[in-house]
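>>> Sharing a sequence plus its predicted fold:
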Amino acid sequence: MGRLIAISNRTAADASARAGGLAVAVWESLKSTGGMWVGWSGNISDEVPAEPEVFTDEGVEFVVTDLTEQEHDGYYLQYANRVIWPIFHYRVDLAHFANPDFSAYAAVNARISSLVAPRLKDGDSVWVHDYHFLLMGDYLRQSGWKGPIGFFLHIPFPSPEVFRTLPEHDTIARAMSQFSVLGFQSKTDRSNFVRYLVENCDATDEGDGWISVFGRRIRANAYPIGIEADSFAKAAMSEVANTAASRIGRFLGGRNLVLGVDRMDYSKGLPQRFEAVGKLFDHFPQTRGKVSFTQIAPPSRSKVEEYRDLRTQLDGLAGRINGDYGDLDWIPIRYLARSYDRRELAGLYRIARACLVTPLRDGMNLVAKEFVMAQDPDDPGVLILSEFAGAAEQLSDTLIVNPHDTYRVAEVLYKALTMPLEERQERWEKLRQTVVDQDISWWREKFLRDLGVEAG
């Protein structure tokens, strides 16, 4: 059996990074095949390192390299996160187009490829992750590699009309067509990609995931990523989880908790969510003093201007709503711009009466699945989920909303808060079964099976 070679922007070189999610899924397959993980070290250096850092841990070889300040700025901050990220999340208005940034992006893709190609052996399979390396398949093919290369996109893939706003869309599409198997979070994302190839590249959709394009036959399918379902359910009953629940319980004073947990990102719809909570108190006065909304939103990419602006906007909205409705013994919105341990979050999920997962656009959104697995079967909370999250395709038994319609979100939130126990239990059981059946191992095995790799 050949090795699995993983390529991602950040690796799990630090053992503490293997505690959950994607790292666990990839790590198990790498260990079982004696594989290799290649990516950025996380460090910035003055010049391009002459050689990468190479070491082995539990039979897995790591090959990591520093980025220069110029590479980090052009490849990561500018092109990946100020061009690809906003466009793939349908925010063309926030994209910053600059050709030198694409040159930096392409150069880093080429440099990482040059670390991988000489180390590949017959029988190996390559698995590339996410939007940082859309060009990787093309560079590996140029190096002479003819073996299987899989690619999984963790963020959405936009409609053809939006994708074409990317000045380099044709170059990127041609490069992506060098992958053997392309994985997307949802059927919608997969459909968008295939439609672009058919409309712009004379591709033929052969059915059953197969596409003929640029003289190649490739496979593109939806592989919705899951979580470690059983592990997260146990985390929700841990001592750390109980302590976190007890701490917030003292603040709640018997009120119903509505919870939101997101990275601070404009794709998450946080201003619209805050406005919806304000409308809940506007139009359903019986909830005043009886419902508390807590939003956990650790800052991300603070060097990017749009994220600083979002922080300022949320500060203003929370202040206004609390000023309008707060009382001596009640703060309507608690807004915590910091990170919490996954076990602490699990404890908060477990006692929440409702969870708002309302991104404007999201590849999957695993908070929705974590919330489901953390619930108390005897008294489960209600998940409110955006129709624009990939998770909505799987979790159709929850309450689905359009996050732009803030009054409707407020109405649905009120419905969740007043939903009878029997209905809550019935909905939750269906959601739980889906999350358990389609967990992180199911996702890994499904993708690697199509790539021709034994998942391990």
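Yep, that arrived.

>>> going forward, measure contacts between C-alpha atoms and count neighbours the same way
Noted.

>>> what's next to the lengthiest helix in the chain, contact-wise?
Longest helix in the chain, counting residues (DSSP state H): helix 305-325. For helix 305-325, contacts defined as C-alpha atoms under 8 Å, 6 or more residues apart in numbering pick out 94, 264-266, 270-271, 274-275, 278, 281, 288, 299-302, 331-335.

>>> Tell me which of these fall in helices.
With DSSP H as the criterion, helices contain 270-271, 274-275, 278, 281 from among the contacts of helix 305-325.

>>> Can you flag the buried ones in the contacts of helix 305-325?
Among the contacts of helix 305-325, those classed as buried by 16 or more other C-alpha atoms under 10 Å are 264-266, 270-271, 274-275, 278, 281, 288, 299, 331-333, 335.

>>> Next one for the comparison:
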Amino acid sequence: MGRLVVVSNRVAVPRRGEPPAAGGLAVALKEAFDSRGGLWFGWSGSVAPNPPDMVRHARRGRVDYAVVDLSDAAYQGFYAGYANSALWPLFHFRLGLLSYDRGQAETYRAVNRHYAEKLLPMLRRDDTIWVHDYQLIPLGAALREMGSRHRIGYFHHIPFPPWAVFSAMPGAEDLIRDLLAYDLVGVQTHRDQAGLCDCMSQGTGMKVRPGGEVRLRSRRTVLRAFPIGIDTDGFAEAARTSVQSPEAERLRTSLVGRKLIIGAERLDYTKGLPERLRAFGALMEGWPEYRNAVTYLQVAARSREDVESYKDLKRDIERLAGTINAEYGDVDWTPVRYVGRAVARDTLAGYYRMAPVGLVTPLRDGMNLVAKEYVAAQDPDDPGVLVLSRFAGAAEGMPEALLVNPLDAQGTAEALAAALSMPLAERRERHGAIFRRLRENTVKSWSGDFLRLLEGNDDPAEAHPPSRAAALSMYQARLSSRSVATSSANSPADKAGTQVADLSTARASRAR
């Protein structure tokens, strides 16, 4: 068994002597890295006008971290532009917010090629490569073009819409063809798998076989759902400890016996935060018995503050919270408490445990681990109730939650009222069923299932991969023989530090 090579857009290198971050991919991949060692490659998070064209390395435990910086132009075109202003709204079914710019699309591909060029010399013959999320869709195709014959998997962490939505993106067919460079493409839910298969069928004209298999000449690509989980027992233990912490005690004291409804999200228009506030306002209006008896705490960590739509969202949330507090608040009670910054994960675990209601109502979400963490944090003897959007990926595996349409404020308010008044026996039954499922489908089983299928695929490369030098030589020869699109020295692709090949040639190469 070779190394595991993980590629993600952002790589946070732990400080020497400190453990990896407690959330995200670091937790998901810890077990795999511990057992076999590996390399983690991606963007450092640093942006500069003219960053050094080099890879920085660090070794922590059995993991080698390798990171690169981005130029200002590359960051704006690749990340803030195409990835977050075009792909993010597309994958979340928000076509009205999609902003497409061809120069940014070219920069997106140029940065992915640049990553491939930096990664290839570090690869060993028997490495397994696992690429993560929408920022890096073309990376597998770029590696194949440069000669890589490794097993390469891709996991898509956010929703995957059907072709009727996806086809709105200019160049949609090329993005779908890029996925054929991977041996395994994973998505969060069976609904996402159906969307992906629909896009593959209609976007490429290729037949998707039963089980989500596509064959292009000698290559087989498998399309499969892998619902990501959490460290259920670990989070439950963190909640049991944290609920006794000084931070939790401060919150408990401030509630003065009132029931707590809690939501915790990153500030994003996909999370349905304005709709959530309207639902709470409807609860206050229609169920006066809960006035001065319930407090709603919403944590919304700021993100992407350089994107205008996020600034508008922040203003909208603040306005709605202020309106509810002005309408229903009293001198000793603020109905809505809005915290616009990140709260430590362990602290949140304690908050979840003391909250009789968890409110998780995204307009669209790949999975939403907050829903799973809320259930894991509960006291099984006196558990709270999860009110969950049916549009969250988590809803597929949590039918015992109170499922709502977040666009229906009155319906969500009814679910909140039902949750606040639910008998103990029913709460225990619902919580127990979800909790047992969370313990069976953990983050460890998610990564293990994906890697076992990726490394067990027949083909795609019966021959050994070429040496690194040979692969680079083939790629350079291919570049020298192809026409390069003419562009001014100030084009987005030039600023990204890479060349953009003639688009028709690039499409033909990706189809191969």
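Perfect, I can see it now. As the structure is a prediction and not an experimental result, all values here were calculated from the model.

>>> care to give me the TM-score?
Scored against TM-score structural alignment, normalised by the length of the first structure, the superposed chains reach a TM-score of 0.97; 454 aligned residues with a C-alpha RMSD of 1.5 Å.

>>> returning to what we had before: the second structure: matching residues for the longest helix of the first structure?
Matched against the second structure by TM-score structural alignment, helix 305-325 of the first structure falls on residues 308-328.

>>> what residues are up against the residue lying closest to Val401 of the first structure once chain neighbours are set aside?
Nearest residue to Val401 of the first structure in three dimensions, chain neighbours excluded: Ser386, at 5.0 Å (C-alpha to C-alpha, 6 or more residues apart in numbering). Residues near Ser386 of the first structure by C-alpha under 8 Å, 6+ apart: 357-360, 392, 400-403.

>>> which of those show up in the second structure as well?
Retained in the second structure: 357-360, 392, 400-403, out of the contacts of Ser386 of the first structure (criterion both residues aligned by TM-score structural alignment, their matches' C-alpha atoms under 8 Å).

>>> Which positions in stretch 243-253 of the second structure come out as buried?
For stretch 243-253 of the second structure, using 16+ other C-alpha under 10 Å, the buried residues are 243, 248, 252.

>>> ok so, going back, what about the longest helix of the first structure, how far off from the second structure?
Overlaying the second structure shows helix 305-325 of the first structure at a mean distance of 0.5 Å from the equivalent residues (mean C-alpha distance after the TM-score superposition for the first structure).

>>> hmm, back to that, could I get the kept ones among the contacts of Ser386 of the first structure as JSON lines with neighbour count?
Output for those, formatted as JSON lines (neighbours: other C-alpha atoms under 10 Å):
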{"residue": "Val357", "neighbour count": "29"}
{"residue": "Thr358", "neighbour count": "29"}
{"residue": "Pro359", "neighbour count": "26"}
{"residue": "Leu360", "neighbour count": "21"}
{"residue": "Ala392", "neighbour count": "21"}
{"residue": "Ile400", "neighbour count": "20"}
{"residue": "Val401", "neighbour count": "22"}
{"residue": "Asn402", "neighbour count": "16"}
{"residue": "Pro403", "neighbour count": "25"}
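
>>> which ones among the residues you listed are found in strands?
Using DSSP state E, the subset of these located in strands is 357, 400-401.

>>> May I see the ones in helices among the contacts of helix 305-325 of the first structure organised as JSON lines, with distance to Glu71 of the first structure added?
Below are those laid out as JSON lines (distance: C-alpha to C-alpha, whole Å):
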{"residue": "Leu270", "distance to Glu71 of the first structure": "31"}
{"residue": "Pro271", "distance to Glu71 of the first structure": "32"}
{"residue": "Phe274", "distance to Glu71 of the first structure": "37"}
{"residue": "Glu275", "distance to Glu71 of the first structure": "39"}
{"residue": "Gly278", "distance to Glu71 of the first structure": "43"}
{"residue": "Phe281", "distance to Glu71 of the first structure": "48"}
